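Peer 1: Sequence first, predicted coordinates after that:
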Amino acid sequence: MNLLSQVRIVTDSTADIPQELREKYGIEMVPLKVIFGSESYRDGVDMGPDEFYAKLVASNVLPTTSQPSPVDFLDTFKKLAEAGDGPVISLQLSSAVSGTYQSALLAKTMIDDLDVTVVDSKSASYGIGLIAVEAAQAARQGKSKEEILALIAQLRKEMRLYFLVDTLEYLQKGGRIGKAAALVGSLLNIKPILSLSDEGEVYSVEKVRGQKKAMNRILELLKQDLSGRPIQLSIAYTTGRETADELCSLISEHFEVVSVHYTHIGPVIGTHVGPGTVAAFAAPASRP
């Protein structure tokens, strides 16, 4: 097959796909920005996770985040058009939490010589990344645009994801919970479990006392939908690989895990969940 005619996958930096995977599968990434006062950094380009979390902990002010402009997407689309690539599927951060999807849609209207389909992932972090990597693998296998869009829709429907937030500080600073709730929650060692709804909105699944209980609750939630099925598992974390390993081991004890992938939650998502967060992304997998 002529590689230049294959479907190309574009996503944004909130997909938290490691650079080596993006390069391996030819996934184009359009960065969002994280802003500390007057300093602006492109997520995953000018600033990576390690530098970001060190700066986040040291800063007295919560950074802000900014979506890409339509021109940012247009530049990427033009590059693919000039290279003579085939159709493009651009998979973006949930439109319920960011205007990134709308920026990509506007960029699509600005280019005539490239077949671009913009998809609202209705997800975040490696919830987007897992789908993008699977889509890029399918593209490498010569799947058509229609086949890959069907795969994306299936993964969106079947994937389960849960974020375990270690501290309430950043949810409070970001305005998701009040100061009083954050103070009481911290005193009681409350660990929120967050997920995204079918419409891509962030919601609190449960608030559990203690990290181990919260991890066990995530396991129970995964069992409700995926028990008895082999799964592909991805674990994402902000800081503290040990916690990520613990969650991975717990899930692996109760599921037939066909593959495990780790990834670092980047600056934009990390701004809202804070250090110590871990997340599990699980989807049904074919037996090897």
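Peer 2: It's in.

Peer 1: going forward, measure contacts between C-alpha atoms and count neighbours the same way
Peer 2: Fine.

Peer 1: Which residue, other than its chain neighbours, is closest to residue 204?
Peer 2: residue 194 (4.6 Å; C-alpha to C-alpha, 6 or more residues apart in numbering).

Peer 1: chain center to the helix or strand hosting that neighbour, what's the gap?
Peer 2: Assigned by DSSP states H and E, residue 194 belongs to strand 190-196. Centroid separation for strand 190-196 versus its chain: 16 Å, with C-alpha atoms, centre = their mean, to the nearest Å.

Peer 1: And here is the other one:
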Amino acid sequence: MTQRQCNLIIDSPAELPKSFCDANDVTVLHFSYTEADDPEGGLSGVDDMFESRSAHDFYEAMRKGAQPMTSQPSQLEFETAFRAAIESGVPTVYLAFDSGISGCYEGALTALERVREDLGKKGRHAEFYIVDTKLPSTPLNLLAWEAVRQRDNGLTAKQLADWASEAHFFIHTLFMVDDLKALAHGGRIPSGVASIGTALNIKPLLSVDLDGKLTFAGVARGRKKGLRRLAENYLKHHDPSTFMVAIGNADCQHDARTLQDLIEKGCGEALVLESNIGPTIGSHVGPAMVSCCFWGDDRRENLPVPDQIASGVKSK
């Protein structure tokens, strides 16, 4: 077997299938979830992309009232994976989960520093890059698929890290949440707003800003209108040189297929990456979320001028 240009490490919320990761030498670090208020453990487990529990079983438990919380990989898991990568002698790129909604990136930096110290000269000189992707879930899935392709097309570890650091500016994301209760439970919105939104059948549309934080992008009255908004967003903003679109769903495959049909009717062709919204994001958004992510124009150019200036300052 030909040795690859670099080791590639991702987090489980990238939602890549285990079979794909195994076939492409991608190491996965696992988040976990637990229902701390349930004395018997409740809905708890490792985010292994539904290898040990089906997506339907997970979301059905949430429909019945389960409210799991999530945790990033432990320092031990970080250190074990980083040590193995460094000792392999192959340069490494780790695409870390969104720092805008998780402390995973900071935890990884701490773990890498400790491993470098433990390994002495070999650790200090090892080529190891940690990239804050500023992306969660389906957009991270889109990035990870393409990162594997870019690596296998010859990018070095340094080139791949530089590529990934810029990539999130060109990934457009819009997703629809069916019920506001899960967001309220996680402190994302006031509980009173959740109750009103549910009563009015309002489906919130959310996105991810340049810092990786969740942001409201509007509302739709009902799921059908929401799915049309997702399709229209793709048809309006996708890069015409690529028809790749990542569609994620939280136990609502029928809606994902409807969205795909709407996109294909509008543009004639699309290369669809389908994924199940995993437990890490699912714990916070609840069942029946649908997301649509794709490559498009530089999102920095769509900012008001003062925000463009601030973005440039942050990137220096």
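Peer 2: Now that the structure is in, tell me what you want to look at. The shown structure was predicted, so the numbers you read here are calculated from the model rather than taken from an experiment.

Peer 1: before we move on, the earlier item: for residue 166 of the first structure, see how far away the residue nearest to residue 204 of the first structure is.
Peer 2: 11 Å (C-alpha to C-alpha, to the nearest Å).

Peer 1: got the contact list for stretch 45-55 of the first structure?
Peer 2: Outside of stretch 45-55 of the first structure, the residues within contact range by C-alpha atoms under 8 Å, 6 or more residues apart in numbering are 31, 41, 238-239, 264-267, 270, 275.

Peer 1: and of the residues you listed, the nearest to residue 230 of the first structure?
Peer 2: Ranked by distance to residue 230 of the first structure (C-alpha to C-alpha), those are led by residue 264 at 23.9 Å.

Peer 1: Quick one: neighbours of the closest one, just the number.
Peer 2: 21 (other C-alpha atoms under 10 Å).

Peer 1: Map it across to the second structure for me.
Peer 2: Using TM-score structural alignment to pair residues, one finds that residue 264 of the first structure aligns to residue 276 in the second structure.

Peer 1: give the contact list for its match.
Peer 2: Neighbouring residues of residue 276 of the second structure by C-alpha under 8 Å, 6+ apart: 15, 49, 55, 248-251.

Peer 1: Filter these down to the ones in helices?
Peer 2: residue 55 (DSSP state H).

Peer 1: Please produce JSON lines containing the contacts of residue 276 of the second structure, extended by distance to residue 34 of the second structure.
Peer 2: Output for these, formatted as JSON lines (distance: C-alpha to C-alpha, whole Å):
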{"residue": "15", "distance to residue 34 of the second structure": "19"}
{"residue": "49", "distance to residue 34 of the second structure": "15"}
{"residue": "55", "distance to residue 34 of the second structure": "16"}
{"residue": "248", "distance to residue 34 of the second structure": "23"}
{"residue": "249", "distance to residue 34 of the second structure": "21"}
{"residue": "250", "distance to residue 34 of the second structure": "18"}
{"residue": "251", "distance to residue 34 of the second structure": "19"}
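
Peer 1: which among the contacts of residue 276 of the second structure gets closest to residue 197 of the second structure?
Peer 2: residue 250 (19.7 Å).

Peer 1: and the equivalent of that closest one over in the first structure, what does it touch?
Peer 2: Mapped onto the first structure by TM-score structural alignment, residue 250 of the second structure lines up with residue 238. Contact analysis of residue 238 of the first structure by C-alpha under 8 Å, 6+ apart lists 49, 53, 264-266, 270, 274-278.

Peer 1: quick one: which of these is most hemmed in?
Peer 2: For these, neighbours tallied by other C-alpha under 10 Å; top is residue 265, 30 neighbours.

Peer 1: From residue 220 of the first structure, how far off is it?
Peer 2: For residue 265 of the first structure relative to residue 220 of the first structure (C-alpha to C-alpha), the value is 23 Å.

Peer 1: Which strand or helix spans residue 206 of the first structure?
Peer 2: Using DSSP H and E, residue 206 of the first structure falls in strand 202-209.

Peer 1: For that strand, grab the matching residue range in the second structure.
Peer 2: Going by TM-score structural alignment, strand 202-209 of the first structure sits over residues 214-221 in the second structure.

Peer 1: can you pull the buried residues of the matching stretch?
Peer 2: 214, 219-220 (16 or more other C-alpha atoms under 10 Å).

Peer 1: and that stretch, how far from the first structure on average?
Peer 2: For stretch 214-221 of the second structure, the mean deviation from the first structure after alignment is 0.7 Å (mean C-alpha distance after the TM-score superposition for the first structure).

Peer 1: in the stretch 151-300 of the second structure, which spans are strands?
Peer 2: Ranges of strands in the stretch 151-300 of the second structure, per DSSP state E, counting those that start in this stretch, are 171-176, 202-208, 214-221, 244-249, 271-276, 290-295.
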